[in-house]
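1. structure for the following, please:
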Amino acid sequence: MRRFEPTLHELHFRSKPVGGPVEQDKRTLRAETRRSRRSHSTREREALTEGLTQNLVSVVRAHEPALVACYLSTPDEPNTRPFLEWAVGHSVDVLLPVSRPDGQLNWVFNHAGTEKVGLYGIAERAGEPVPNSVIESVDLMIIPAAAVDKSGVRLGWGKGYYDRTLAQLTHEPPIFAVVYDGELRERIPREDHDRPVGGVVTPTQILTFG
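-> Next comes the predicted model:
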């Protein structure tokens, strides 16, 4: 598993306030990600999904977690569904998020199987939410992203659900964001509320950040 150590220049960049219209820059990056993801052919998606699944399995095997938090991918996201099927078949307990109107997340077990349409028209696992305290027992978190930079700054999709969740954790497990290779960037504009990740998983590589 390759480690990515930030350079002094990157540390200097992260320590300074990001000037200019940061939110506009973020919206532009999100739009670029959506366009790029939608340009993939069916054959490309299949190959990317195979590589991503193998790498997600490798991350789980390396960390040997008793409980994992992951997510149910949308059609525009790197496909986590084969990994979730593997987890069920290998008795790996996985929690999946359910968005709440108040901007917080509930969590349900992956093995519930059936799906429902949640907020924003996004598919979610049906099932009884676990007590909120259970998320503190997670040993590994695998979360979505629009992009990640090489110092661990994550660009989310603008709703802030994961930033709030990560900020509330009293015990932070290893956190990996999932993106395609072209979405690993040199630098991403960062605001005070943006929570960094400890690593990234793509269809071709697993990186951890120093």
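
2. for the rest of this, base every contact and every neighbour count on C-alpha atoms.
-> Noted.

3. would you mind listing the buried residues in whichever helix in the chain runs longest?
-> When the chain is parsed with DSSP state H, its longest helix is helix 42-63. Neighbour-count burial for helix 42-63 flags 45, 48, 49, 50, 51, 52, 53, 54, 55, 56, 59, 60 (criterion: 16 or more other C-alpha atoms under 10 Å).

4. quick one: that helix to chain centroid distance?
-> 14 Å (C-alpha atoms, centre = their mean, to the nearest Å).

5. counting by contacts, list what whatever helix or strand comes next after that helix packs against.
-> Going down the chain from helix 42-63, the next helix or strand is strand 67-69, by DSSP states H and E. Applying 3 or more C-alpha pairs under 8 Å, 6 or more residues apart in numbering; DSSP states H and E, one finds that strand 67-69 contacts strand 93-99, strand 140-144.

6. coming back round to it: show me what the longest helix of the chain is packed up against.
-> Helix 42-63 packs on helix 81-89, strand 199-201, going by 3+ C-alpha pairs under 8 Å, 6+ apart.

7. tell me what angle the longest one forms with strand 93-99.
-> Just to be clear, that refers to helix 81-89. 130 degrees (axes from the mean of the first three to the mean of the last three C-alpha atoms, to 10 degrees).

8. following up with a second sequence; could you model it the same way so I can compare the two?
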Amino acid sequence: MMKKIMRKELLTKRDGLTEEEVLHKSASAFQQLKASSVYNNANNVMVYLAFRNEVSTEEMIKDLFSRGKRVFIPLTVPETKQLIISELLDMEKDLEIGNFGVLEPKEEAIRPVDPKVLDLVIVPGVGFDKQGYRVGYGGGYYDRFLPRLSPGTPTVALAFEVQLIEKAPTDEYDFPVEYVITEKQFIDCKKIDLK
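-> Predicted structure coming up:
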């Protein structure tokens, strides 16, 4: 219940950002990510496609393509609550509006891969605490997906400052991310003191 109320409050806060703020703050968050070794060392990057005022990932996808990196995007399978990871080759040609109103690969552009090939995963969410726990959209897709990555694969949440919370309600299925990056800070969640 607690999570539901929190999710609603966080979405309201995020929805309150203007388009200009979203673009400006997204660019700042991306600059922080771009300066990091986790980003620069990665070759196979999974990126979400932003919707509803999420931190925009369009510039990142263009940047990855321009560096000759491989880009992968999630495809939700509502029946099983699984994510299929599909390689994105062309933002113009490969995508259509899919489940939940999110851009997803068209049927003929689904190129599934084993999550173990990924060496960086950008994780969406509604809210995050500094330990890397998230309030998601309630489907549990990422909590099921993240344990399937190769051990040691860096996971990064992109968020706006308004999405940071003191503590996310957690249960044993919740899988924290390693880094949370906002327009103002780069948080290494593994180094956060829990006191």
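
9. and the TM-score, once the two are fitted together?
-> The TM-score (TM-score structural alignment, normalised by the length of the second structure) is 0.86; 185 aligned residues with a C-alpha RMSD of 1.8 Å.

10. quick one: stretch 186-200 of the first structure aligns where in the second structure?
-> Mapped onto the second structure using TM-score structural alignment, stretch 186-200 of the first structure spans residues 166-180.

11. okay, how far is it across that stretch, tip to tip?
-> End-to-end distance of stretch 166-180 of the second structure (C-alpha to C-alpha, to the nearest Å): 13 Å.

12. swap in stretch 34-50 of the second structure?
-> Using C-alpha to C-alpha, the two ends of stretch 34-50 of the second structure sit 18 Å apart.

13. how far does that stretch sit from the chain's center?
-> 11 Å.

14. try stretch 104-124 of the second structure
-> So, by C-alpha atoms, centre = their mean, the centroid of stretch 104-124 of the second structure is 12 Å from its chain's centroid.

15. what comes into contact with it?
-> With contact meaning C-alpha atoms under 8 Å, 6 or more residues apart in numbering, stretch 104-124 of the second structure is reached by 38-39, 42-49, 54, 73-75, 84-88, 94-98, 136, 142, 148-150, 153-159, 177.

16. out of those, which are buried?
-> Buried, going by 16+ other C-alpha under 10 Å: 38-39, 42-49, 54, 73-75, 84-88, 94-95, 136, 142, 149, 153-159, 177, out of the contacts of stretch 104-124 of the second structure.

17. picking that back up, which among the helices and strands packed on strand 67-69 of the first structure is found nearest to residue 186 of the first structure?
-> Smallest distance to residue 186 of the first structure across these (C-alpha to C-alpha): 18.4 Å, for strand 140-144.

18. and the next helix or strand after that closest one, which stretch of the second structure?
-> The element immediately downstream of strand 140-144 of the first structure (helix or strand, assigned by DSSP H and E) is strand 147-149. Residues 127-129 of the second structure are where strand 147-149 of the first structure lands when matched by TM-score structural alignment.

19. what is the distance between the matching stretch and the centre of its chain?
-> 12 Å.

20. and the contacts of stretch 85-100 of the first structure?
-> With C-alpha under 8 Å, 6+ apart as the criterion, stretch 85-100 of the first structure contacts 66-72, 84, 105-111, 118-119, 124-125, 161.

21. any idea how far residue 3 of the second structure lies from residue 92 of the second structure?
-> 36 Å.

22. neighbour count: these two, which is higher?
-> residue 3 (15 against 7; other C-alpha atoms under 10 Å).

23. what lines up with the more buried one in the first structure?
-> Under TM-score structural alignment, residue 3 of the second structure pairs with residue 26 in the first structure.

24. its match contacts residue 187, correct?
-> No: the pair residue 26 of the first structure and residue 187 fails to qualify as a contact (C-alpha atoms under 8 Å) at a distance of 11.5 Å.

25. please report the distance of the most centrally placed residue in the first structure from residue 181 of the first structure.
-> Residue closest to the average C-alpha location in the first structure (C-alpha atoms, centre = their mean): residue 143, at 2.0 Å. For residue 143 of the first structure, the distance to residue 181 of the first structure (C-alpha to C-alpha) stands at 16 Å.

26. got it, and residue 102 of the first structure?
-> 33 Å.

27. the two: which is more packed in?
-> Under the criterion of other C-alpha under 10 Å, the comparison of residue 102 of the first structure against residue 181 puts residue 181 first, with 16 against 7.

28. ignoring the adjacent residues along the chain, who's closest to that one?
-> Nearest non-adjacent residue to residue 181 of the first structure, counting by C-alpha to C-alpha, 6 or more residues apart in numbering: residue 202, 5.6 Å away.

29. what's near enough to touch the one you found?
-> 51, 52, 55, 178, 179, 180, 181.

30. 7 Å instead?
-> 52, 178, 179, 180, 181 (C-alpha atoms under 7 Å, 6 or more residues apart in numbering).

31. likewise residue 158 of the second structure?
-> So residue 158 of the second structure contacts 55, 123, 124, 180, 181, 182 (C-alpha under 7 Å, 6+ apart).

32. as TSV, these with distance to residue 14 of the second structure would be great.
-> Formatted as TSV, the contacts of residue 158 of the second structure follow (distance: C-alpha to C-alpha, whole Å):
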residue	distance to residue 14 of the second structure
55	10
123	16
124	13
180	16
181	15
182	13
